[in-house]
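Peer 1: Attaching a predicted model along with its sequence, questions to come.
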Amino acid sequence: MTVSHFLRLPLPGNDGWQALKRKNFSIPFLAWVVVLPMSLLPPVLLYFAGVHYGDDFMPGFADKEWRFITTILFLAELLTFFIMGWLIHSVMNSDKMEISYHDAYLLAAIAPIPLWLSSLALLVPVLAISVVSVLVGLCFSSLLIYQGIKSLCQRSDDDVVAMSATYTVMAASLLAWGILMATVWAF
């Protein structure tokens, strides 16, 4: 899959999700090749920002235990992948949309990529750029989840059900993300 195929995944009417499904990547492959390396981006860049920018980035930013915080963040991101795959499978099957475990974990691996990439904004020591980057990443992740649900579910002809399922998955994702961020700032 090329970058142009990936960029078209959030758009309606493309066969990118079906092409990914046909590749039949195993769940361990997705975890090792997609989730693990991409999950490293936010902790590494957050550690970089915390150590190099300090209070210039945000008041109180320099006084954190960045090694501990970023390790917990990394482990929580890995755990979140497995929980989100299970959640997507449960939500879709309870809404009678029928998605396989494989496809649920494919969606759980691909959907957070824009959020992981948004952490690249931490290379610029401006808080506003990081905030905007995260919001844009969140929008693209939501679109990926919606289009992924519509493409990967066997009964995806009902837009209202697909939007409802997307809302449920995104609400759980935001809750998990909020808990992660609260954990980061608590230390």
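Peer 2: Perfect, thanks for sending it.
Peer 1: drop to CA atoms for contacts and neighbour counts, all remaining ones
Peer 2: Will do.
Peer 1: what number of residues lie near the closest residue in space to Ala62 that isn't next to it in sequence?
Peer 2: Spatial nearest neighbour of Ala62, excluding adjacent residues (Cα to Cα, 6 or more residues apart in numbering): Gly54 at 3.9 Å. Look at Gly54: counted by other Cα atoms under 10 Å, it has 17 neighbours.
Peer 1: try it against this one:
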Amino acid sequence: MKLADYSQMFVSYHEGWDQLVAAHPDRKAVFYKLVLPLSMIPAFMILYAGTLYGSYYAPVLSEAGWVLLAAIFLAAELGTVALMGWVIQQLALRHTGNGYDGGFLLAAVSAVPMWLSSLTLFVPNLTFNMVCAVLGLLAACALVYHGVPTMAGHERREDVRDMTYLVMWIGVGSWAILSILVLLPMLGR
């Protein structure tokens, strides 16, 4: 899949999605080539922000605290992608009756904008960081909105529409929990 195809996946049910479904990468490849490298970006950015701007974000957090926060966040991200993949697979089984096995792939692809939004931690401005994180979440929702129906193979069915919204709500809840992990140390500032 090309980068240009990925940019079309935010607004199209078929551009990029059809190529992804046809490629059908296995879970291990998706984990090692997409999930693990990209989920390290937020962890490294938390370390970066904590090292350079720690007193701005959370003056009470020590350097060891930032390392611990980054490690916990990385573990939580990896667990969340696996959990979201399982949830998508279970919902597809319930709503469409087929054993859709691309839940992990969809969870990984839709998490990319959120992982990349952590790059805004280069700028020590909490409002800017939060706005960009919300934009990343909205982009992830756009990917889920277009990805679930196409990857489940029933883009116009009402039950798939319901499943899409449910996946988006569960994803937003997961993102909120991950955000709280990072924001809790900052509340003391």
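Peer 2: Thanks, I have it. Predicted model only: the values in this text are computed from it and were never measured.
Peer 1: on that earlier part again, check the spacing between the residue nearest to Ala62 of the first structure and Ala128 of the first structure real quick.
Peer 2: 15 Å (Cα to Cα, to the nearest Å).
Peer 1: How many neighbouring residues does the counterpart of Met163 of the second structure in the first structure have?
Peer 2: Applying TM-score structural alignment, one finds that Met163 of the second structure aligns to Ala165 in the first structure. Residues lying near Ala165 of the first structure (other Cα under 10 Å) number 22.
Peer 1: The residue nearest the centre of the second structure - nearest residue in space that isn't next to it in sequence?
Peer 2: Ranked by distance to the mean C-alpha position of the second structure (Cα atoms, centre = their mean), the top residue is Ala111 at 2.1 Å. The shortest distance from Ala111 of the second structure to any non-neighbouring residue, by Cα to Cα, 6+ apart, is to Ala140 (6.0 Å).
Peer 1: Give me the mean deviation of the helix or strand where the one you found lies from the first structure.
Peer 2: Here Ala140 of the second structure sits within helix 126-152, counting by DSSP states H and E. With mean Cα distance after the TM-score superposition for the first structure, helix 126-152 of the second structure departs from the first structure by a mean of 0.9 Å once superposed.
Peer 1: Which strands and helices lie in contact with that helix?
Peer 2: In terms of contacts (3 or more Cα pairs under 8 Å, 6 or more residues apart in numbering; DSSP states H and E), helix 126-152 of the second structure is packed against helix 17-23, helix 103-117, helix 158-186.
Peer 1: Give me the buried positions along that helix.
Peer 2: 129-130, 132-134, 136-152 (16 or more other Cα atoms under 10 Å).
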